[in-house]
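S.K.: Predicted coordinates and the sequence they were generated for:
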Amino acid sequence: MGDKVRVGLVYGGRSGEHEVSLQTALAVLKSFDYSKYELIPFYITKTGQWRSGPLLQAPPSAVAELQFNGAGAEGADGGRAAAAGSTLAPLLQGMSERALNEEGAAADGKSIDVMFPLLHGTFGEDGTIQGLFEMAGLPYVGAGVLASAVGMDKAAMKTMFAQAGLPQVGYRYFTRYQWNRDQEGELAGIEESLGYPCFVKPANLGSSVGVSKARNRSELISAIQEALRYDRKVVVEEFVDAREIEVSVLGNDDPRASVPGEIVSSGEFYDYKAKYIDGKSVMVIPAEIPPETAQSIREMAVRAFLSIDGSGLCRADFFVRRSDGAVFINEVNTLPGFTPFSMYPLMWKESGVSYAELLDTLIRLAIERFEEKQAIDYGSGQ
């Protein structure tokens, strides 16, 4: 038992994708090989409180599942999901020592070997939690601070893609301040350079939350106001009649890409409802596209991953224009959906990598990256 890798699983969070994170965490908890790993769950409430659960050396029971999905953790009795501190300071102090303190659920003095954040959206996928782990000196799964921040901010991401020479559809972006100062100018710029229809998105959010399709000026104004509910920066994109093709990327400095897959949306576009609610969208894996298109997409996915200094994993999303087969990169998601039925693991399954192998590989990559960083001289003068 002593040679098991101890994993801290962090989920929930303050973002609008809280429930999506819970689905992912429960799937991961059930899928780990407990002969290799022992897990400590860390649930973050919607108000930002951290709560630690019991040390897990076997998949959680039905009772435990209620606690892990947040019901028990925020309930009156607290149960086994005991608070790790109403503020972050005590938890950070414990993490800095790479071990849980005596108030934790597994105060046996053994260090946490690696943190596994499953926090979608703001405060989890945007570099904030990654910065906390860096400060605490903890290895963690997935993208680092820079890649997470760029992968979350669609405007910054598009700038990086342009620098890397990756083809993109037309786009514009602006802040709330710019919108309030000159709405007419922003509208005119969009109409002149992008036209209708167009897509409006919050720059910093995922799971298609706050995304709208605008067919005229009235809808455009409403869509911008909706996007500004979720972020201070808005991205507007040109509409192209295209198929939506995705590919999974895995690795650090020498990443590899899976076979591509295709999303056939149940709606007019692949919005939150189509992703998580109606269950009618279809995933086609591998995507039925020409071999040369598939190869081009895989190569572009790796270029995009490296352009943002990615590590661990990402899912890269592309448009393939129906009229001529032209390929445009849409975005990368540094923490894609990760249940066994999500596109990311399904594309790897089709490529010959199982869900359990993915978990093993991601933890290995996290530890490798952490060990590489230990050789860096941070200017201590020693």
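M.R.: Alright, I've got the coordinates. Every value quoted in this text rests on a predicted model; they were computed, and no experiment measured them. Residues are numbered from 1 along each chain as shown.
S.K.: Could you use CA atoms for every contact and neighbour count after this?
M.R.: Noted.
S.K.: give the contact list for Asn180.
M.R.: Contact analysis of Asn180 by CA atoms under 8 Å, 6 or more residues apart in numbering lists nothing.
S.K.: adding another structure so you can compare the two:
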Amino acid sequence: MTENHKKPRVMLLFGGRSGEHVISCATAAAVMEAIDRTRYEVIPVGITVSGDWVPALDDPQHYALKDGEGTYVNAADERVALLAGTNRLVGYSVTNPAELKDLGEIDVVFPLLHGPFGEDGTIQGLLETADLRYVGCGLTASATSMDKHLTKTIISQAGIAVGKWELITDRQWQTNRLAVLERIRALGKVVFVKPNRAGSSVGISRVADFADLEAAIEAAREHDLRVIVEAETSGRELECGVLEFPDGPRPSEIGEIAVCGADFYDFETKYQDPEAVKLSIPANISEDVKVRIQNAAIEVFEALGCEGLSRVDFFYDEETKQLTLNEINTMPGFTPFSMYPMMWKQKGLSYSELVSHLIELALSRRVGLR
């Protein structure tokens, strides 16, 4: 902690350039409201969809989701930036950028960013170069976990089932589309087409008719020119949170998602139609299955070199007893009503305590290579 103030200064960084901008703002609203102001000084900083860093309102209600609709970070004349090579925040005016205002040092950053340009290692790399401590996974784990193809490649080598998939690069799609379609046809009758590096179910399509495949790929390409196509995996959707402690990572209670009236857990179902989703925490599973999922979640967390927190999602087929990784989120949904905090609440850790735990964990880390 810097010497010229008593409480650690925590920068809440949110918004961002990804398609999950409003979800990031909603996450920030929840953390703003829950963070212990007696322990921490809060510095809210928003990133607009165009990438400008601006001083943000310290007002949870302003950024919260309302009836499924979110709020964007908007820019006026003021901007903020980290002074190169330091942990010092400065402010300046677009009309007079040469006149910098010293906004003081930042002790720790809580990057509440979802998706590309935030959860994918880009922000983490920036903070590393500034020797700034921050909450969550490091650069490599963040980048790898955001990339579905790399995640599956690494986790399959660790001996955990990941299902069948195909990666479509931009070059492959542009130069040899027929060969790409033949590869995908081999995955089965039903596939899921996804942007390779995105979250919150943005740009995902379930394709049960091969005639719809090209349109689904083009829809995913609007979010990422690298597209992953996954064979449909049967089973219950079960999730486990992982949280780091001084003695190592620990698993949360297990949660289950059941979708009613929709083909899958898409963006609209997640954020705009809560009646279509049934969350069960704890999930109604046997103790043996629970332990299997918890152990597998820790294996995934460690195989990818994660830090701080992650949510690891699986499919469990009750007939075959097969456990298959769906994905990992290094900055999962983080409002009090999101799966990750609710699973930890079942373990006796309140939302406010979870926020404090993550900040204290980040403050205790060394900077540089770990």
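M.R.: Arrived safely, thanks for sending. Everything numeric in this text was worked out from a predicted model, so none of it was measured.
S.K.: Which residue in the second structure aligns with Glu219 of the first structure?
M.R.: Per TM-score structural alignment, the equivalent position to Glu219 of the first structure in the second structure is Asp212.
S.K.: where's that match relative to Cys240 of the second structure, distance?
M.R.: To Cys240 of the second structure, Asp212 of the second structure is 33 Å away according to CA to CA, to the nearest Å.
S.K.: same thing with Gly121 of the second structure?
M.R.: Counting by CA to CA, the gap from Gly121 of the second structure to Cys240 of the second structure is 22 Å.
S.K.: How about Leu89 of the second structure?
M.R.: Separation of Leu89 of the second structure from Cys240 of the second structure (CA to CA): 36 Å.
S.K.: Kindly report the same for Ala179 of the second structure.
M.R.: With distances taken as CA to CA, Ala179 of the second structure is found 37 Å from Cys240 of the second structure.
S.K.: In the first structure, what residue spans correspond to strands?
M.R.: Using DSSP state E, the strands of the first structure run over 5-12, 37-44, 50-52, 114-117, 171-175, 198-202, 212-214, 233-238, 242-251, 256-257, 261-264, 282-284, 312-321, 327-333.
S.K.: Among those, which comes closest to Leu138 of the first structure?
M.R.: Nearest of the strands of the first structure to Leu138 of the first structure, taken as CA to CA: strand 114-117 at 6.4 Å.
S.K.: quick one: the closest one to the second structure mean distance?
M.R.: Here the mean offset of strand 114-117 of the first structure against the second structure after fitting is 0.4 Å, by mean CA distance after the TM-score superposition for the first structure.
S.K.: What span of the second structure is that strand aligned with?
M.R.: Strand 114-117 of the first structure maps onto residues 108-111 of the second structure, going by TM-score structural alignment.
S.K.: which residues are in contact with that stretch?
M.R.: Taking CA under 8 Å, 6+ apart as the rule, stretch 108-111 of the second structure contacts 8-14, 118, 123, 132-136, 359, 362-363.
S.K.: can you tell me the mean distance of whichever helix in the second structure runs longest from the first structure after alignment?
M.R.: Using DSSP state H to define each element, the second structure has its longest helix at helix 287-303. Compared with the first structure after fitting, helix 287-303 of the second structure deviates on average by 0.5 Å (mean CA distance after the TM-score superposition for the first structure).
S.K.: and that helix, which stretch of the first structure?
M.R.: With TM-score structural alignment as the criterion, helix 287-303 of the second structure aligns to 291-307.
S.K.: What residues of that stretch count as buried?
M.R.: Buried positions in stretch 291-307 of the first structure, judged by neighbour count with 16 or more other CA atoms under 10 Å: 293-294, 297-298, 300-307.
S.K.: next one: stretch 262-281 of the first structure
M.R.: Buried-residue list, stretch 262-281 of the first structure, by 16+ other CA under 10 Å: 262-266, 269-275, 281.
S.K.: And for stretch 205-219 of the second structure?
M.R.: Buried residues in stretch 205-219 of the second structure, counted by 16+ other CA under 10 Å: 205-207, 213, 216-219.
S.K.: In the first structure, what stretch matches stretch 124-132 of the second structure?
M.R.: Across the first structure, the stretch matching stretch 124-132 of the second structure (TM-score structural alignment) is residues 130-138.
S.K.: which other residues reach that stretch?
M.R.: 92-93, 95-98, 112-115, 124, 139-140, 143-145, 148, 370.
S.K.: what do you get if the cut-off is 10 Å, keeping everything else the same?
M.R.: Residues from elsewhere that reach stretch 130-138 of the first structure, judged by CA atoms under 10 Å, 6 or more residues apart in numbering: 92-98, 111-115, 117, 123-124, 127-129, 139-146, 148-149, 366-367, 370, 374.
S.K.: chain center to that stretch: distance?
M.R.: 18 Å (CA atoms, centre = their mean, to the nearest Å).
S.K.: Enumerate every residue touching Ser354 of the first structure.
M.R.: Per CA under 10 Å, 6+ apart, neighbours of Ser354 of the first structure: 340, 345-348, 360.
S.K.: filter the residues you listed to the buried ones?
M.R.: Here, 16+ other CA under 10 Å leaves 340, 345-348 buried among the contacts of Ser354 of the first structure.
S.K.: Number of residues surrounding Glu239 of the second structure?
M.R.: 29 (other CA atoms under 10 Å).
S.K.: go on, Gln172 of the second structure?
M.R.: 14.
S.K.: What does it correspond to in the first structure?
M.R.: Match for Gln172 of the second structure (TM-score structural alignment): Gln178.
S.K.: wait, its match sits on Gly185?
M.R.: Yes. At 9.4 Å, Gln178 of the first structure and Gly185 qualify as touching, with contact defined as CA atoms under 10 Å.
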